[in-house]
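Asks: My questions concern the predicted model and sequence given below.
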Amino acid sequence: MRANILCCWACLLLTACSLPREVTAPDMAGKDRDRPGRMLNIRIERWDTLRFSGLLGVRETASGLDYVLLDATGVKLLQAEVAGDGSFTLKQESGPLHKSGLAPFLSEALARIYLQEPVRLPCTGSWLYRLCREDQDGSSVKYGQAGPFTVWRITGKDPEGDAAVIYHQPWLGVKVKLEGLESGK
């Protein structure tokens, strides 16, 4: 009996973090394809300790998303392309971020923020993993849920708006905050 329970938990853990079979990316054809990039402030915290603060350049493409991570002085530290499923192609990694492991994490977070949407609202997926989005009072909450547990959560509006977007992985204690740059400052 005990072995069966452990086997069930192992299967749940192995399959819970995978994407549901039906995950769509917003249509990137037409006007979105020519959409200009945007520059955002990025702040990465782990257990309420600041780990990185700088700038993030993001541009949507037909195949997903291109991004570049800059330090506060504008030096390029990381550049990559991201697909809707979170897979990425690393173009450049330098300075203190060389072989830091930030590229896979940031690529997956940006795919979840910008590219992944449930096929049907509010949720899509199975009981093992569900991708959900709820819109309330002009802001939205998007989250991934493994069984009864929230694996990650995104709150706020698009960084082009007034509010910040916060990506949170509660089990790892990680928060990524994206805010649009204020014009004229």
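Replies: Noted; the coordinates are in hand.

Asks: switch to C-alpha atoms for all contacts and neighbour counts from now on
Replies: Fine.

Asks: Helix or strand next in line after the longest strand along the chain, which one?
Replies: Assignment by DSSP state E gives strand 49-61 as the longest strand of the chain. Where DSSP states H and E defines the elements, the next helix or strand beyond strand 49-61 is strand 64-70.

Asks: putting a second one here so we can go through both:
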Amino acid sequence: MIATVTLHRAPGHRQRGVLKAGPRVLPCALGRGGPGVLKREGDGVTPAGGPLRPLWGYWRADRGPRPTTALRMIPTRADDGWCDAPAHPAYNRPVRLPFAASHETMWRTDALYDICIVLDWNMEPGRARDRGSAIFAHLAKDGYPPTEGCIALARRDMVWLLARIDRRTQVSVSA
């Protein structure tokens, strides 16, 4: 298992990164606000510092087999969501749709969450309102455009990485 994954900005790009995992260096997308230490809800910043840890993942079973990984993987359902409303008691937690407060839809029409890993940013204990929610490692769009604060990888790179990480893996992001 890979114990540490490090992520740095790609030279000359604030919103693109390079992720070093064991012997591989993988391109990735970062948040539209680039990496930063002062993360706030909706700012598009990828939280820097860390370490972040992968907690569990989701995958779209109708779009592919369960990825090989030591992480717990949950098949996504059409009613899966993630609360991103800072004032709501379910802030930064999975929820069932329909859900009245602001939320992410986990069953997306694009392929971004076909494989999605929940990182432990602003999770229990110590979850703080407005400190940022739904920080995932997920699939990237072609060309690696910026995310809303997540780390996005090509499908082949995500599959490779998942086979080599577990809950003890530390993900460190440089500002």
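Replies: Structure's in. What do you need? Everything numeric in this text was worked out from a predicted model, so none of it was measured.

Asks: Give me the TM-score for these two chains.
Replies: The TM-score (TM-score structural alignment, normalised by the length of the second structure) is 0.27; 82 aligned residues with a C-alpha RMSD of 5.2 Å.

Asks: about what we covered before: same for the longest strand of the first structure, what does it pack against?
Replies: strand 38-46, strand 64-70 (3 or more C-alpha pairs under 8 Å, 6 or more residues apart in numbering; DSSP states H and E).

Asks: Direction-wise, compare the shortest one with strand 49-61 and give the angle.
Replies: Using axes from the mean of the first three to the mean of the last three C-alpha atoms, to 10 degrees, the direction of strand 64-70 of the first structure lies 140 degrees away from that of strand 49-61.

Asks: Show me which parts of strand 64-70 of the first structure are buried, residue by residue.
Replies: Counting neighbours by 16 or more other C-alpha atoms under 10 Å, one finds that the buried residues in strand 64-70 of the first structure are Gly64, Leu65, Asp66, Tyr67, Val68, Leu69, Leu70.

Asks: What of the longest one?
Replies: Using 16+ other C-alpha under 10 Å as the test for burial, strand 38-46 of the first structure gives Met39, Leu40, Asn41, Ile42, Arg43, Ile44, Glu45, Arg46.

Asks: Would you map the strands across the first structure?
Replies: Under DSSP E, the first structure gives strands at 23-24, 38-46, 49-61, 64-70, 76-82, 88-93, 117-118, 123-125, 130-136, 139-146, 149-156, 165-169, 174-180.

Asks: among those strands, which is nearest Leu13 of the first structure?
Replies: strand 139-146 (8.6 Å; C-alpha to C-alpha).

Asks: Name the single longest helix found in the first structure.
Replies: Identified as the longest helix of the first structure according to DSSP state H is helix 2-16.

Asks: just to revisit the earlier point, mind putting the helices and strands packed on strand 49-61 of the first structure into TSV with distance to Thr155 of the first structure?
Replies: Formatted as TSV, these follow (distance: least, C-alpha to C-alpha, whole Å):
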stretch	distance to Thr155 of the first structure
strand 38-46	15
strand 64-70	20
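
Asks: Report the buried residues of the longest strand of the first structure.
Replies: So, applying 16+ other C-alpha under 10 Å, buried residues of strand 49-61 of the first structure: Ser53, Gly54, Leu55, Leu56, Gly57, Val58, Arg59, Glu60, Thr61.

Asks: got it, and stretch 131-151 of the first structure?
Replies: For stretch 131-151 of the first structure, the neighbour count (16+ other C-alpha under 10 Å) marks Leu131, Cys132, Arg133, Val141, Lys142, Tyr143, Gly144, Gln145, Ala146, Thr150, Val151 as buried.

Asks: of all those, which two lie farthest apart?
Replies: Going by C-alpha to C-alpha, the pair spanning these furthest: Val141 and Ala146, at 16.3 Å.

Asks: and the strand or helix carrying Arg156 of the second structure, what other elements does it pack with?
Replies: Here Arg156 of the second structure sits within helix 155-162, counting by DSSP H and E. Helix 155-162 of the second structure sits against strand 136-139, with contacts defined as 3+ C-alpha pairs under 8 Å, 6+ apart.

Asks: What helices and strands are in contact with the strand it packs on?
Replies: strand 115-119, strand 151-153, helix 155-162.

Asks: Please identify which of those is closest to Val5 of the second structure.
Replies: helix 155-162 (9.6 Å).

Asks: Give the next helix or strand downstream of the closest one.
Replies: strand 170-173.

Asks: quick one: contacts of that following strand?
Replies: Here strand 170-173 of the second structure makes contact (C-alpha atoms under 8 Å, 6 or more residues apart in numbering) with 3-8, 35, 47-54.

Asks: Farthest pair within these?
Replies: Greatest spacing in the contacts of strand 170-173 of the second structure, by C-alpha to C-alpha: Ala3 and Pro35 (21.5 Å).

Asks: Of these two, give the one with the bigger neighbour count.
Replies: Pro35 (27 against 14; other C-alpha atoms under 10 Å).

Asks: Thought Gly50 was touching that one, still the case?
Replies: No - using C-alpha atoms under 8 Å, Pro35 of the second structure is not in contact with Gly50; the gap is 11.6 Å.
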